[in-house]
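[1] Sequence plus the predicted model coming up.
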Amino acid sequence: MTELNLPMALTFLGYLLVVLAIGVVAWFKTHTAADYFLGGRKLSAGVAALSAGASDMSGWVLLGLPGYAYLAGVEAAWIALGLCIGVALNWLLMARRLRIYSFYLEDAVTLPCYLHRRFQCPGPWLKLLASLFILLFFLFYVSSGLIGAGKLFVAVFGFDYRLSVLLGAAIIIFYTLFGGFLAVSWTDVFQSLLMVLALLVVPILALQALGGYGQLTARVEGINPALLSFGTDRQGQPLTGLAIASLLGWGLAYFGQPHILARFKAIHSPRQLKTAAAIGISWSVLVYGTSLAVGVTGLALVEPPLVDSEQVFMVMVRMLFHPLMAGFMLSAILAAIMSTVDSQLLASSSTLAEDLYPLLSGRRLSETGRVLTGRWAVAVIAAVATGVAMDPDSKVLDVVAYAWGGLGAALGPAMLLSLYWRRMNWQGALAGVMVGGLTVIVWKPLEGGWFDLYELVPGFFFSCAAIVLVSFCTAPPAAPIQQDFSRVTAVVRTP
């Protein structure tokens, strides 16, 4: 347990009070299910872009990615490059079409609901399968954020790890439970700016403390010259094609992340998407670049080597800042964690309330019932994820990688192709969701040869192949679907 630093803890508590106050204000503005799950589709371009970015970049961007760069050096830049490409393609290929299509399809709030209506599936299987994969992988995703919260509260307050996880869960549940999408989106804007500030300032001060870029490279070369090479791993061996594909492949998952795609659906007008895309892409490039810089400068600054590499940002903050400012900087980690976990809880609860509950109960809920069920779902999902996060030896990046890959492989190909391919039918969509999700589950525990490839990559392409093959081997979609697709596509092409 770390010793409590009172000034740092007080600054940190001040940040928490601001966030909780936002949740209370949003409570009074949330009246309907559309308000709770999508903010009434009233987000501005800036809020949508920054909220999408913040909900994407959980605590792993301040813990996992800097920790990986601290261990592997600039090899970690391949992950950042793949993610930046994925962000750009997500905004350019998905945002406008999904905003228009989801609204046209009777205001489809969730991805399973969108897929069900898009293909007019005659049974519940497509919606049910997509919902189950969302809940499964979000349990791991939410738990990764709570693992990060546990490590953070240990560093700030010196609490026991398990108590820290419970405290982090309680805070996140409070304002997600009461404020819904508006609270999540408003806090995301505040939190995204705090994240950028922290990621910019920490490596700049670290460089100054080291005496400049020349001293940085000299120290890292003294530790291990391979850490400064893009083409080799930390042992100095050339990166294989499988390794590069695994690192770049992280970007493929963006097409299937419900908590990120929700921002596209919630933007006030499709005309705002060009502005939102420019903000979102620029913000992502800045955050990923500075996150890598934290890890690499930490290599030279932090001695002796850390046992837990994912604490490099926290250790650097305590070294470089006065305790009052350190508390503010460490709040950025909680900001990153909360801005993602709250969005994931909301996406999971919307799936339970909008998709699974009507399927299992055989009846639809009233507006009040949908909001109430969504709130109960937030609490239940968070409780299960808290149990998963209780292992103090867990690594944020490992858990994120599994959940990120599972969602991307199960939902990404079906979502992307559904917006562009008229010949795709419900059988193809069902096959793609099933093959993508199961590939990740089966591939993950296997090792050696091709199985060293990140499970997202084969899952994504096997899912695409299943969609195309099954769609061509089964009957074309019905004429009304074709007409609807053509009609909405014409709207999409209108500036």
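    Structure's in. What do you need?
[2] alpha carbons only for contacts and neighbour counts from here, please
    Noted.
[3] quick one, helices of the stretch 1-150 of the chain?
    Counting by DSSP state H, counting those that start in this stretch, residue ranges of the helices within the stretch 1-150 of the chain are 6-27, 33-38, 45-56, 64-72, 77-89, 96-104, 111-118, 125-157.
[4] can you list the ones you listed in TSV and add mean neighbour count and distance to residue 171?
    Below are the helices of the stretch 1-150 of the chain laid out as TSV (neighbours: other C-alpha atoms under 10 Å; distance: least, C-alpha to C-alpha, whole Å):
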stretch	mean neighbour count	distance to residue 171
helix 6-27	17	8
helix 33-38	24	18
helix 45-56	27	16
helix 64-72	26	22
helix 77-89	21	29
helix 96-104	21	31
helix 111-118	23	27
helix 125-157	24	10
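[5] Nearest to residue 312, out of those helices?
    Among the helices of the stretch 1-150 of the chain, the nearest to residue 312 by C-alpha to C-alpha is helix 64-72 (6.2 Å).
[6] how far out from the middle of the chain is the closest one?
    Helix 64-72 has its C-alpha centroid displaced from the chain centroid by 18 Å (C-alpha atoms, centre = their mean, to the nearest Å).
[7] ok and it relative to helix 125-157, angle-wise?
    The directions of helix 64-72 and helix 125-157 differ by 70 degrees, with axes from the mean of the first three to the mean of the last three C-alpha atoms, to 10 degrees as the criterion.
[8] Helix 64-72 - contacts with which helices or strands?
    When contacts are defined as 3 or more C-alpha pairs under 8 Å, 6 or more residues apart in numbering; DSSP states H and E, helix 64-72 sits against helix 273-301, helix 312-320, helix 396-418.
[9] Can you name the residues that contact the nearest residue to residue 411 once chain neighbours are set aside?
    Distance criterion C-alpha to C-alpha, 6 or more residues apart in numbering; nearest residue to residue 411, sequence neighbours excluded, is residue 256 at 4.6 Å. Shown in contact with residue 256 (C-alpha atoms under 8 Å, 6 or more residues apart in numbering): 407, 408, 409, 410, 411, 412, 413, 415.
[10] how close does the second one sit to residue 388?
    The reference is to residue 408. Distance check for residue 408 against residue 388: by C-alpha to C-alpha, to the nearest Å, it reads 21 Å.
[11] who's more crowded, these two?
    Here residue 408 and residue 388 are compared on neighbour count by other C-alpha atoms under 10 Å; more neighbours surround residue 408, at 31 against 17.
[12] Of the helices of the stretch 1-150 of the chain, which is nearest residue 470?
    With C-alpha to C-alpha as the criterion, residue 470 lies closest to helix 125-157 of the helices of the stretch 1-150 of the chain, at 14.1 Å.
[13] Now find how far off-centre that closest one is within its chain.
    So, by C-alpha atoms, centre = their mean, the centroid of helix 125-157 is 10 Å from its chain's centroid.
[14] helices or strands next to that helix in the packing?
    Helix 125-157 packs on helix 6-27, helix 111-118, helix 161-210, helix 323-351, helix 367-388, helix 396-418, helix 426-443, going by 3+ C-alpha pairs under 8 Å, 6+ apart.
[15] one more structure, for comparison:
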Amino acid sequence: MIVLTFMVYLLVMLGIGLWAYRRTDNLSDYILGGRSLGAFPSALSAGASDMSGWLLLGLPGYVYAAGLEAFWLGFGLFVGTWLNWQWVAPGLRTATKKANDSLTLPDYFGNRFHDRFLLRAISAVFILLFFTFYASSGLVAAGKLFVNVFEFDYFWAVTLGALAVMSYTMFGGYLAVAWTDMVQGLLMVAALVLVPLVVFQALDQSPTDILHNANPFLLDIWTNAKGEALGAVAIVSLLAWGLGYFGQPHILARFMAIESREAVAPARRIAVTWTAIGLIGAFLVGVAGLGYFAEPLADPETVFIALVQEALFHPVFAGVLLAAILAAIMSTADSQLLVCSSVLTEDIYRRLTRSKPDDRSLVWVGRLAVAAVALLAWYLALDPNRSVLNLVAYAWAGFGAAFGPAVLLSLHWPGINRWGGLAGILVGGLTVVIWKQLEGGWFDLYEIVPGFVLSTLAILVVSHLTRATR
């Protein structure tokens, strides 16, 4: 029954991809769905592509291992979601439509700062670099899912996950990604609510009682599981995840593609509500695992899978709940592949080719780009010891630091210019890459913090020094 449920789920996703394929006529349709999506699908698509497999694997595993220390991470993400919809979404929707109908983030930067190639190319390089790691995190999560549920060999588990995501993304483009994300977002949040409720009812214990019985220190947001004070570096690092939202290309694409600026406000309310329910559900899954399993799990990130596999659910419901993990994985990986494809097609191929390819040719270039990026992400995901949360953290920091300050200031500060934007993107992205290699003391601070701060300073200083230029 579980296998059958998975097959039905995948067929539904492929069916949506086929429907979207028939509605995709040009590059704008393929990259942004013709800017035709309303508030509800845009909000759920943004949330599902944001949270990914780590919401059902990484975050519950963190709570399972560290307890309410994870509060700081969840709070930072919730605030970041709200601020992103409040500060970025309305302005970016308007600006990308005015700026020569920009289709991608590098395209927006190029049009905003009157740059024909350099700024676009550097932005594209960072997107391809960090998204390769990000997409591989989804395939690692898919591998863990298929290994634990079906006892597949890890190699074939990752391969199956890559083929599943690539198939409908490659042909359906943005419409396929957005509508499948909406379905997947609803499935994810339903699973995160249902599983802990059923487990708590079976245990007849409250979450606080479970945490206290497992380890009283898990109830303290100011200490780790050993009772040691977290310290400023740890707390700031966890809260700083919220900074990453302003620079995530796959989330910003939802703002660019929403049907109108007026649709942003209702979409914001839907997205923030979905995020709150999802985060609380993920916390409760981790706590439920602590109460249910007498022996510690070998891999905390499999706690959701392990709970669903227990004899608490009918096989049909178990299949649906496990499909929710695949939904979470696919909802982000498809968005990442599409953004990489869009960048390779619009910001590199179209700029470098001497001829003027027609829209149908560009769409097929985009589809081939999806396959190429998926292949590289698949290769990186073949190491079964990679942590989903660690891979996400690195890519999240890279995008947040490289693009976050440039996006915010380009929308809210008239003084920013081409050279300031270029400096901010370079400094932010390189700071994350370099800081990640350093260890000890302040270098344990999450790399997004120094990257975001130095990127902002670079934009302000360089824009001031070159204010006579555009």
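    Okay, I see it. Everything numeric in this text was worked out from a predicted model, so none of it was measured.
[16] Overlay them and tell me the TM-score.
    For these two chains in superposition, a TM-score of 0.98 is obtained (TM-score structural alignment, normalised by the length of the second structure); 469 aligned residues with a C-alpha RMSD of 1.1 Å.
[17] Looking at the helices of the stretch 1-150 of the first structure, spot the one closest to residue 189 of the first structure.
    If you check each of the helices of the stretch 1-150 of the first structure against residue 189 of the first structure by C-alpha to C-alpha, helix 45-56 wins as the nearest, at 5.5 Å.
[18] Now for the alignment partner in the first structure of residue 364 of the second structure, how many residues are close by?
    Using TM-score structural alignment as the criterion, residue 364 of the second structure maps onto residue 372 of the first structure. Using other C-alpha under 10 Å, the number of residues around residue 372 of the first structure comes to 17.
[19] gap between residue 372 of the first structure and residue 344 of the first structure?
    Residue 372 of the first structure sits 17 Å away from residue 344 of the first structure when distances are taken as C-alpha to C-alpha.
[20] Over to residue 271 of the first structure?
    Residue 271 of the first structure is 26 Å from residue 344 of the first structure, where distance means C-alpha to C-alpha.
[21] Would you confirm that residue 90 of the second structure contacts residue 255?
    Yes: the pair residue 90 of the second structure / residue 255 is scored as a contact, 7.4 Å apart, by C-alpha atoms under 8 Å.
[22] Overlap of the contact sets of the two?
    residue 264.
[23] residues contacting the residue mapped onto residue 75 of the second structure from the first structure?
    Under the alignment by TM-score structural alignment, residue 75 of the second structure pairs with residue 81 in the first structure. Neighbouring residues of residue 81 of the first structure by C-alpha under 8 Å, 6+ apart: residue 248.
[24] Residue 81 of the first structure and residue 284 of the first structure: what is the separation?
    Distance from residue 81 of the first structure to residue 284 of the first structure, counting by C-alpha to C-alpha: 10 Å.
[25] Spit out the contact partners of the most centrally placed residue in the first structure.
    Here the mean C-alpha position of the first structure is nearest to the C-alpha of residue 56 (C-alpha atoms, centre = their mean), at a distance of 3.3 Å. Remark: with contacts taken as C-alpha under 8 Å, 6+ apart, residue 56 of the first structure is in contact with 259, 260, 340.
[26] In CSV: those, plus neighbour count.
    Written out in CSV, the entries for the contacts of residue 56 of the first structure read as follows (neighbours: other C-alpha atoms under 10 Å):
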residue, neighbour count
259, 24
260, 25
340, 29
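[27] re earlier: same drill for residue 271 and residue 344 of the first structure, tell me which one is more crowded.
    Relative neighbour count places residue 344 above the other of residue 271 of the first structure and residue 344, with 28 against 13, counting by other C-alpha under 10 Å.
[28] Chain neighbours aside, what residue packs nearest to residue 40 of the second structure?
    Distances taken as C-alpha to C-alpha, 6+ apart put residue 267 closest to residue 40 of the second structure, at 6.0 Å, once the chain neighbours are dropped.
[29] neighbouring contacts of stretch 251-265 of the second structure?
    Outside of stretch 251-265 of the second structure, the residues that reach it under the criterion C-alpha under 8 Å, 6+ apart are 32-39, 42-43, 45-46, 49-50, 85, 89-90, 92-94, 96-97, 103-105, 245-246.
[30] Sorry, slip of the keys, the one I care about is stretch 230-242 of the second structure.
    For stretch 230-242 of the second structure, the surrounding residues in contact (C-alpha under 8 Å, 6+ apart) are 70, 72-81, 222-224, 396-397, 442, 444-446, 448-449.
[31] Repeat that for stretch 455-470 of the second structure.
    Counting by C-alpha under 8 Å, 6+ apart, 113-114, 401-402, 405-406, 415-428 sit against stretch 455-470 of the second structure.
[32] give the contact list for residue 338 of the second structure.
    Shown here is residue 338 of the second structure, whose contacts under the criterion C-alpha under 8 Å, 6+ apart are 31, 169, 170, 173, 174, 370.
[33] do the same with residue 383 of the second structure
    residue 140.
[34] about what we covered before: which one in the second structure is aligned with the residue nearest to the centre of the first structure?
    Following TM-score structural alignment, the counterpart assigned to residue 56 of the first structure within the second structure is residue 50.
[35] From residue 462 of the second structure, how far out is its match?
    In this structure, residue 50 of the second structure lies at 32 Å from residue 462 of the second structure, with C-alpha to C-alpha as the measure.
[36] now residue 385 of the second structure
    Plainly put, residue 385 of the second structure is 42 Å away from residue 462 of the second structure if you go by C-alpha to C-alpha.
[37] One more: residue 341 of the second structure?
    With the distance defined as C-alpha to C-alpha, residue 341 of the second structure ends up 31 Å from residue 462 of the second structure.
[38] Give me the more crowded residue out of the two.
    residue 341 (29 against 19).
[39] Counterpart of the more buried one over in the first structure?
    Looking across to the first structure (by TM-score structural alignment), residue 341 of the second structure lines up with residue 349.
[40] Quick check: that match touching residue 372?
    No: contact criterion C-alpha under 8 Å: residue 349 of the first structure and residue 372 do not qualify, at 10.2 Å.
[41] overlap between the contacts of residue 256 of the first structure and the second structure?
    Listed in the original numbering, those still in contact in the second structure are 407, 408, 409, 410, 411, 412, 413, 415 (both residues aligned by TM-score structural alignment, their matches' C-alpha atoms under 8 Å).
[42] Export these as CSV, with columns for distance to residue 249 of the first structure.
    What follows is those, written out as CSV (distance: C-alpha to C-alpha, whole Å):
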residue, distance to residue 249 of the first structure
407, 13
408, 10
409, 11
410, 15
411, 15
412, 13
413, 14
415, 17
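[43] Just the buried ones from those, in ChimeraX syntax?
    In ChimeraX, the members of those classed as buried (16 or more other C-alpha atoms under 10 Å) are selected with the following command:
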select :407,408,409,410,411,412,413,415
